[in-house]
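K.L.:
Return a 3D structure for these sequence lines:
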Amino acid sequence: MKARGIFKQQYVLILVLCFCFTSRGNANPEYLPGKDSLSTSTQQQAITFIDSIKILTPSTFWPNIKPALFLQNIKINIHNPISIYPGNGTNFCGYGALTYLLLKDDPLGYAKLLLQLYKDGKAQFGNSVFNPSAAVKKEAGLMKFKGILDIHPAEQMWFLALADHYKGYINLFNRKYNSGDEDTRWASVNYAKFNGMVRSLLRYKVKANGSDLIRPHIGNLYQYISKRLATGMVVLYINNRIVHKKNHVQIKVSFPTHFVVAESVKEANGIITLVYWDYGGRTQMQLSPAFFKRIIFGITYCTKKQVDVN
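P.N.:
Okay, the predicted model is just below:
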């Protein structure tokens, strides 16, 4: 028991040290710089492309993914990006928010990326090359008891591939996938890791304010977020446990656990109304400015990059 206690203390100490070096919201892990671009795609372009594919043959790389269900899943996501669902009990929410941004910005790129990953077992997009492990390729299509994710093999493949590729300090002690690791720290996303994924994959300029432990130092959060929603996409890193806690006064420990994509924010009569993407749908929340400030640990502001003429 003493040895276990010593190991636990060492584990916490290492995590804290890792946090000190990597948790800054604007941290950009070792991703290669890419050329700025305003090129993007429309939803109609993606629909035309995916509708032209009538039959998909089985993949030798993903033996447990049913081709027809996979193709149908991609079509649903292109037609209705809000439907992206990270699954019950998983740690996929960061990858869900990332995918929602991708579908809003480049749905055609999303479709081609997933099809290439399915057909070739690996794919390149942005500054990242995905080549998932054999364990990940075997697991995709087999998940159970995760809600609608059970019948969404495209999400299973994509989220597993993202978690397998991107690593942050939070994944330090669990880097190799074993069945069920979608519910563990293997799949977890800390704030710097999320911002690094956005910078690596998407054609966005990212400004991040916040961290895994310390809330952003912003006087009026409502005005700050409202102003940025007028010119770009905003992802909020929040403490979801506080949001769903019945007695907010009794909260003792307060850490961020969840990523949501803000859609709109309004203030009237001292109440803030926030509408955001979360787990396959839009959610509306009404809360006081003080509570609004309490739940937000990170604000990621994404705007389109300018063209690199060099």
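K.L.:
Could you use CA atoms for every contact and neighbour count after this?
P.N.:
Will do.
K.L.:
Residues in contact with the longest helix along the chain: which ones?
P.N.:
If you go by DSSP state H, the chain has its longest helix at helix 2-22. Residues outside helix 2-22 that contact it (Cα atoms under 8 Å, 6 or more residues apart in numbering): 168-170, 192, 212.
K.L.:
Kindly recompute the last result at 6 Å.
P.N.:
Defining contact as Cα atoms under 6 Å, 6 or more residues apart in numbering, one finds that helix 2-22 is touched by Tyr169.
K.L.:
How about the helix or strand following that helix, which residues are buried there?
P.N.:
Next in sequence after helix 2-22, counting helices and strands by DSSP states H and E, comes helix 43-51. Within helix 43-51, the residues that count as buried by 16 or more other Cα atoms under 10 Å are 43, 46-47, 50.
K.L.:
Turn these into a markdown table, including distance to Ala123.
P.N.:
Below are those laid out as a markdown table (distance: Cα to Cα, whole Å):
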| residue | distance to Ala123 |
| --- | --- |
| Gln43 | 22 |
| Ala46 | 18 |
| Ile47 | 21 |
| Ile50 | 18 |
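K.L.:
Past the lengthiest strand in the chain, which element shows up next along the chain?
P.N.:
As assigned by DSSP state E, the longest strand anywhere in the chain is strand 258-268. Downstream of strand 258-268, the next assigned helix or strand under DSSP H and E is strand 271-277.
K.L.:
Second chain to compare with the first, below:
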Amino acid sequence: MMTAPLKTTIKNIVFITLLAFLELPGRAITIPPGDSARRSTPAQALQYLGSIKDLQQSKWWPNVPPAQLLNNLRTFTIEPLAFYEGKTTNFCSYSALTYIPLTYDPLGFARFMIELYKNGQANFGKNQLKPSKPVRMEAGLLRYKGSLDINPAGQMWFLTLADHYKGYLNFFNRRFQKGDENTFWASTNFAKFNRMLRRLFKGTIKAQGADLFRPAIKDLPSYLETQMQKGLVFLYLNNKKLYRKSHKQSLISTPTHYVLLTNIRKLPDGNIEFEYWDYGARALQQLSPEFLKNIIYGVSVWTPRVSK
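P.N.:
Now for the predicted structure:
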């Protein structure tokens, strides 16, 4: 019979093996500046999580079981692209930017989450995140959100970010009440999104666009392709138009969604192959250059600070 430590060791080996497959070309995003931009590795994060024994139930997060928290954090480490904001929520911006810590510093993210769980507050980037009591009481209770239902760690992270960072869209709803994950309380305007990138992660931000006006970029597909060689490209786009059955103009055109661009290329027929991370999975569509330009309102390029 296998002992508990042996089972843990075998499980970690399986996790790391799966991770190796996830990093094959075409399966994951390449870190543009190379390994020097990575602050820690998935193997280090898994080792840290495996070293935590007898994590006690947090008094700050009474509806987040410790065993489930650790299991969620292991999953985040080996499958960063599976991170999912849940159905009907306004958590898409927080989900998109979460790819950064899970890719560049999974150990730092795991340590932050454990400290947040134990103490009810923790430092991340340039901010001390101290979620309010209603938020802490709600984490672990969100339901009917798809896989987010069984992801209390994700609920903790999303609710904490939404509670801390505010923009003008949150002006009339700044204090969490049950169900606010679906309302303007959790929404993110373009300036707020870029501010979160600057405050949370070490790197530089180059942003073009606005909430109501599209970026003035002449050849948008070529620009996006070039920027992907420099850093991670986040897009603020009109999601309703993107998923319309017919790509036609609508009377109301506003950005509603954040995604992470994973690949883009021009096709021989003149259309654009547009691949992006959305709702915990990769989506691939072929769009005309005109339609692509019509749906994109903001382009944020995050370039990590490379260690010397």
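K.L.:
Quick check: buried residues in the longest helix of the first structure?
P.N.:
Those would be 15, 19, 22, for helix 2-22 of the first structure by 16+ other Cα under 10 Å.
K.L.:
ok, now stretch 209-219 of the second structure?
P.N.:
209-210, 214-215.
K.L.:
Could you work out the most separated pair of those residues?
P.N.:
Greatest spatial distance among these (Cα to Cα): Ala210 and Pro215, at 7.2 Å.
K.L.:
relative to strand 271-277, how tilted is the longest strand of the first structure?
P.N.:
Between strand 258-268 of the first structure and strand 271-277, the angle comes out at 140 degrees (axes from the mean of the first three to the mean of the last three Cα atoms, to 10 degrees).
K.L.:
By how much does strand 258-268 of the first structure deviate from the second structure on average?
P.N.:
Here the mean offset of strand 258-268 of the first structure against the second structure after fitting is 0.8 Å, by mean Cα distance after the TM-score superposition for the first structure.
K.L.:
hang on, the earlier thing: closest one to Ala230 of the first structure out of the buried residues of helix 43-51 of the first structure, please.
P.N.:
Gln43 (20.8 Å).
K.L.:
Tell me the spacing between that closest one and Leu103 of the first structure.
P.N.:
Computed as Cα to Cα, to the nearest Å, the Gln43 of the first structure to Leu103 of the first structure distance reads 8 Å.
K.L.:
Now do the longest strand of the first structure: everything it contacts.
P.N.:
With contacts defined as Cα under 6 Å, 6+ apart, strand 258-268 of the first structure is touched by 94, 234-238, 240, 272-278.
K.L.:
All the helices of the stretch 151-300 of the second structure, residue numbers only.
P.N.:
Using DSSP state H, counting those that start in this stretch, the helices of the stretch 151-300 of the second structure run over residues 152-164, 190-200, 220-228, 239-242, 289-295.
K.L.:
how about those in JSON lines, adding distance to Ile16 of the second structure?
P.N.:
Converted to JSON lines, these look like this (distance: least, Cα to Cα, whole Å):
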{"stretch": "helix 152-164", "distance to Ile16 of the second structure": "21"}
{"stretch": "helix 190-200", "distance to Ile16 of the second structure": "27"}
{"stretch": "helix 220-228", "distance to Ile16 of the second structure": "26"}
{"stretch": "helix 239-242", "distance to Ile16 of the second structure": "34"}
{"stretch": "helix 289-295", "distance to Ile16 of the second structure": "37"}
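K.L.:
Of those, give the one that comes closest to Lys118 of the second structure.
P.N.:
Per Cα to Cα, nearest to Lys118 of the second structure of these: helix 152-164, 12.4 Å.
K.L.:
after superposition, how close is that closest one to the first structure?
P.N.:
With mean Cα distance after the TM-score superposition for the first structure, helix 152-164 of the second structure averages 0.4 Å from its match.
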